[in-house]
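In: with the sequence up front, the predicted model follows.
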Amino acid sequence: MSSQKKATVVSTSVATLLLTIKLLIGVASGSVAVLASAIDSLLDMLVSVLNFFAIKKSEENPDEEYHYGKGKVQAIAAVIEGTVITISGIYIIYEAVMKLVKGGETTLLAPSFVAMLLSIVITYGLVKYLQRTAKETNSLVIKADALHYQTDLWSNGAVLMALGLVWISGYHEIDALFGLAIGLYIIYSAYAIIVEGVEILLDKALEGEIVASIGEILSKHPKITSYHWLRTRSDGTTNFVEFHMVLRPNMLLLEAHRIADEVEEKMMELDRKKRWIITPHFDPYDDEAVNDAILNGTPLMETPSAEVKI
């Protein structure tokens, strides 16, 4: 089992444990904040199961039908996860508002306090584990899961604080107010997950720093006259790079291939955690204007002639 799959199994198990603890205490105590946290743990469990199958599918090798693999499945899962988190935040806000309007007391404060304290300890350990796995694998799904449980950590802390304040002050509205704040924070945290997933699905270019480094690798090679038509994207697990490099018109194909191997190796060193698919194109002259014309559907310009020097 890969480290990514193992991480989803661990997170599913932890979410199930936390769900059981919070649900029992939340129902018994009537605490909106604890019940909200229990609902969040239920969604955590469902999302972790989804992530397991998403990672399993994304790890499948390219085939005759999917030539570039299925890496974007992780991005789809991240968008779904972010959406689920948003829905849970909306539900928590609804429950908090209802308690503020209708009123109600929070009982069993001591057991609730202990349960949330235990949840914080368990969640903290899980967050550290997921963050380490995300760093090692560079997986968007695990990264999203780590962020998700990190928001849980903060929300659990807020619930703990709310219970403590209710216990001390006797004002049960505090529980609902903290539940409202937790719901808003959960929605806010989901935004980043959704955006990153959508950007991958829309083939956003690689990070500016990496693109600049790729350009520097090409421009500094002594036998590359110039380069153009640099295009990059990622599916979450694999970086894709395409570029045209201008070489001497009379250069042997064998030498051109060797140059391509050299720059490709340097590019892959920029991020060893991901796979790379690099597609170079050899040009005897700079035909960027022609390529732009083809892309934009405008009349083709006359191609420059290349003087071949023997």
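Out: Happy to help now that I have it.

In: hey, let's count contacts and neighbours off CA atoms from now on
Out: Noted.

In: in a strand, Glu105, correct?
Out: No: going by DSSP: H, G, I helix; E, B strand; the rest coil, the assignment for Glu105 is coil, not a strand.

In: that one and Gly30 touch, don't they?
Out: Yes: judged on C-alpha atoms under 8 Å, Glu105 makes contact with Gly30 at a distance of 7.0 Å.

In: next helix or strand past the helix or strand hosting Ser13?
Out: Assigned by DSSP states H and E, Ser13 belongs to helix 3-29. Next along the chain after helix 3-29, taking DSSP H and E as the criterion, comes helix 32-58.

In: neighbours of the spatially closest residue to Ser11 that is not a sequence neighbour, how many?
Out: Excluding its sequence neighbours, the residue lying closest to Ser11 (C-alpha to C-alpha, 6 or more residues apart in numbering) is Ser48, at 6.3 Å. For Ser48, the count of nearby residues is 27 (other C-alpha atoms under 10 Å).

In: could you do Glu207 as well?
Out: Per other C-alpha under 10 Å, the neighbour tally for Glu207 reads 11.

In: Tyr227 now?
Out: That count, for Tyr227 with other C-alpha under 10 Å as the rule, works out to 21.

In: next up, a structure to set beside the first:
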Amino acid sequence: MKSKKQLIFLSLAIGLLLMLVKFIAYFITHSNAILTDAAESIVNVIASSFAFYSIYLSSQPKDQNHPYGHGKVEFFSAFVEGVLIIIAGIIIFFKSIYNAFYPQEIKDLFDGSLLIGLTGLVNGLLGFYLVNRGKVLNSLTLHADGKHLLTDAVSSFGLMLGLLVMAFTGLNWLDSLISMGLALYIISNGYKLMRLSVGGLMDESDVNIVENVIKQLSINRRPAWIDVHNLRIQRYGDAIHIDCHVTLPYYFDLNKVHAEITDIDKIINENVANTELFIHTDPCVFQCCHYCNVENCPVRQEPKTKEIAWDIDNVTKNHKHFEVI
């Protein structure tokens, strides 16, 4: 968690510095497009500040009021960042329309484009680093902040090219057009970030994690694990909560059941980072016999006639496998 705080603090400090550089570029050139980029930097700083607080809060231990921890705040942080991005984009878009009818004198475009290109390079490198660290640390906040910075870098490079075109051609009316295009790009990325955060807050299933869990269970499958069903996964920040039902032979005693469940828990925790597993055990019924792999079963009613592979369709259903095949 200390690493997350350091990374987001680095993002905040660099964001403040780049915001200052962009406003200097605006005062040099009086370009509305540069003001657009500078205004988005204000959003970057606000978003990074909120992200820093969310990482601090998500690091707090579980308590009586938050038995699953505080990790969900990271989804809320990403949602707020998305909203701020969209608001900034809308304001920028309408200001661009205003300046199309009431343009300002633009000057020193070469100097302005150089400063904007420099900020784009720094944001791109930092954004790429944060996205990768966010994946490693399972942090949506770092991932979202990195994506935001990459968006800012792309818009800055696009702006730099536009400024150079204006400098060579003298077509200053492109200033408002470029600004409007950047605003639409910013709004689009804000929406994507909001969509991602809402999915997390609504416990939308992460297909990649579900498939990885099923893969690990299939690779390490044992004959006594007759089927696995009602698999559900929730994310709380970097923590992954998994619950499922496992069908075991009904004649297993409690110690044997506990041993099998402990082995499943160990397999998942060794192969899926930072998981907490809750397993409900179901006793087998005679309808399971035709796909049960237990050899020399003392209560088998019919021979095994079918092999049922575990996949996302049957493992996530709330039924034993003979009910969904």
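Out: Perfect, I can see it now. Bear in mind that the values here come from a model prediction, so they are computed numbers and not experimental data.

In: ok so, going back, what helices and strands are in contact with the helix holding Ser13 of the first structure?
Out: Secondary-structure packing of helix 3-29 of the first structure (3 or more C-alpha pairs under 8 Å, 6 or more residues apart in numbering; DSSP states H and E): helix 32-58, helix 109-137, helix 140-169.

In: distance check, the residue lying closest to Leu16 of the second structure once chain neighbours are set aside against Ser77 of the second structure.
Out: Distances taken as C-alpha to C-alpha, 6+ apart place Val45 nearest to Leu16 of the second structure, at 6.2 Å, with adjacent residues excluded. Between Val45 of the second structure and Ser77 of the second structure the computed distance is 13 Å (C-alpha to C-alpha, to the nearest Å).

In: neighbour count winner among the two?
Out: When Val45 of the second structure and Ser77 are compared for neighbours, Ser77 comes out ahead with 26 against 20, by other C-alpha under 10 Å.

In: my read: the more buried one touches Phe50, true?
Out: Yes: look at Ser77 of the second structure against Phe50 with C-alpha under 8 Å: they come within range, at 6.5 Å.

In: for the helices and strands packed on helix 3-29 of the first structure, which one sits closest to Ile224 of the first structure?
Out: helix 109-137 (33.4 Å; C-alpha to C-alpha).

In: how big's the offset between the closest one and the second structure?
Out: For helix 109-137 of the first structure, the mean deviation from the second structure after alignment is 1.8 Å (mean C-alpha distance after the TM-score superposition for the first structure).

In: that helix maps to which residues in the second structure?
Out: Matched against the second structure by TM-score structural alignment, helix 109-137 of the first structure falls on residues 109-137.

In: pull out the buried residues from the matching stretch.
Out: Burial within stretch 109-137 of the second structure, assessed by neighbour count using 16 or more other C-alpha atoms under 10 Å, is assigned to 109-110, 112-113, 115-124, 126-131, 133-134, 137.

In: name the SS class of Asp203 of the second structure, please.
Out: At Asp203 of the second structure, secondary structure determined by three-state DSSP is coil.

In: any idea how far Asn44 of the second structure is from it?
Out: 27 Å.

In: more crowded one of these two?
Out: Neighbour totals were compared for Asp203 of the second structure and Asn44, and Asn44 leads with 25 against 15 (other C-alpha under 10 Å).

In: how about stretch 261-274 of the second structure: buried residues?
Out: Using 16+ other C-alpha under 10 Å as the test for burial, stretch 261-274 of the second structure gives Ile261, Ile264, Asp265, Ile267, Ile268.

In: which residues touch stretch 215-234 of the first structure?
Out: 200, 203-206, 211, 239-248, 259, 263, 266-267, 286, 288, 291 (C-alpha atoms under 8 Å, 6 or more residues apart in numbering).

In: how about stretch 178-192 of the second structure?
Out: 32-34, 36, 81-90, 92-93, 96-97, 148, 151, 155, 159, 162.

In: from those residues, list just the buried residues.
Out: 32-34, 36, 81-90, 92-93, 96, 148, 151, 155, 159, 162.

In: buried residues, stretch 3-20 of the first structure. List them.
Out: 4-5, 7-9, 11-12, 14-19.
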